[in-house]
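In: how would this look folded up:
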Amino acid sequence: MMDTPIRHLSPLLPHAGDMILLDEICSYSDDRLQAVTRIGPDHLFLDENGQLPMWVSVEIMAQAIAALAGCHAHDAGEPVKLGFLLGSRHVDILRPSVAQGSLLRVDVTASTRDQASGFGVFDCVLSLLNDTCDDSQDEGQGEPLVNARLSVFSPPDLDHYLQEQTT
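Out: Here you go, the predicted structure:
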């Protein structure tokens, strides 16, 4: 298991450059991950008023799920695999946007995971924080912004899966 916090996330995600929306992994375990992101002035999804719309939270949550898979792959000595966001059974947006400079924490917890098929369902919470990752920032702290339950899929053999989809 890697030491946390983890600040260099590109080896753990199938994303690159500005599309990596997470700044730091605070902690992870078998079925949970906690990460933070600070909304900087050059954030890819800021609107014309310097606000981050909360529809972006679904991508932030999906990246946290991907980061958990990336941590597990790293721990097992395997390459990071591509995954797909299938959809959501529930998204509850409690606030429409947050300002540039905001610090957000995302908590993801696997509620259902089938390694053989690559299918999973995760309970996710995005919160507004006052401080960075530390042990005092439990999941219950911070102002909740979005609650969601996301369904994801990461096929065990991506090449075979993609070939099947085209025939």
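
In: Only C-alpha atoms from now on, for both contacts and neighbour counts.
Out: Will do.

In: How far does stretch 20-28 stretch from one end to the other?
Out: 18 Å (C-alpha to C-alpha, to the nearest Å).

In: again with stretch 129-149
Out: By C-alpha to C-alpha, the extent of stretch 129-149 from end to end equals 21 Å.

In: Proceed likewise with the subsequent sequence, for comparison:
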Amino acid sequence: MSYLSPVEYLPHDAPMLLLETVENVTEESAACGVRVSPQSVLEPFLTADGDLPGWYALELMAQTVGVWSGWHRHQQGQSSIALGMVLGARELVCAEGRFPAGSALTISVKLLMQDERFGSFECTIAADGTTLATGRVNTFQPSAEELTSLFNQESST
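Out: Sure thing, here's the model as predicted:
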């Protein structure tokens, strides 16, 4: 099966779009990819050594969850991209504290639990068969009214 670019499933634009490819999406999982390279979308975030700091793990995982959600919306014929929110992460570990320069990252998410508005996903980031980061990401799908209220409150402060 072929997939659209991640930008087609996510409410992100450069430079905040951190994924380059959608590798696979199923009913309960998704996998996306990105290369840690000055020639990739990650270029603005690389250290002087060309590594990606480990704290980007959460955003890579969250965007892959977003691709999973966006792909499902697209399959259901919904053309608009929905804004989702990360409630938090549990047991998020990036053992080396970085993603090495030149590595091709595969970010995988697996649905653990979901209802109409909340979801929980087990996530991994791997390169060359080695797991570099793991964690559980919890998400929330706000209603249009909640988003309007949130953004109106932010603009009035």
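
In: Fetch the TM-score of the aligned pair.
Out: Scored against TM-score structural alignment, normalised by the length of structure 2, the superposed chains reach a TM-score of 0.87; 147 aligned residues with a C-alpha RMSD of 1.5 Å.

In: tell me which element Phe121 of structure 2 falls in.
Out: Element membership of Phe121 of structure 2 [criterion: DSSP states H and E] is strand 118-127.

In: and that strand, how far from structure 1 on average?
Out: Overlaying structure 1 shows strand 118-127 of structure 2 at a mean distance of 0.6 Å from the equivalent residues (mean C-alpha distance after the TM-score superposition for structure 1).

In: Just after that strand, pick out the following helix or strand.
Out: Counting by DSSP H and E, the next helix or strand C-terminal to strand 118-127 of structure 2 is strand 130-140.

In: what does that following strand contact?
Out: Contacts of strand 130-140 of structure 2 with the rest of the structure, by C-alpha atoms under 8 Å, 6 or more residues apart in numbering, involve 57-58, 61-62, 84-96, 99, 117-126.

In: what's the burial count for the closest residue to Gln51 of structure 1 other than its chain neighbours?
Out: What sits nearest to Gln51 of structure 1 in space, not counting adjacent residues and going by C-alpha to C-alpha, 6 or more residues apart in numbering, is Ala99, at 4.5 Å. Per other C-alpha atoms under 10 Å, the neighbour tally for Ala99 of structure 1 reads 16.

In: Which position in structure 2 pairs with Ala99 of structure 1?
Out: Under the alignment (TM-score structural alignment), Ala99 of structure 1 pairs with Pro100 of structure 2.

In: Need the residue closest to the centroid of structure 2.
Out: Gln63 (1.6 Å; C-alpha atoms, centre = their mean).

In: helix or strand for that one, which one?
Out: According to DSSP H and E, Gln63 of structure 2 maps onto helix 57-75.

In: Next, the angle from the next helix or strand after that helix to helix 57-75.
Out: Next helix or strand after helix 57-75 of structure 2 toward the C-terminus (DSSP H and E): strand 85-94. Counting by axes from the mean of the first three to the mean of the last three C-alpha atoms, to 10 degrees, strand 85-94 of structure 2 lies at 130 degrees to helix 57-75.
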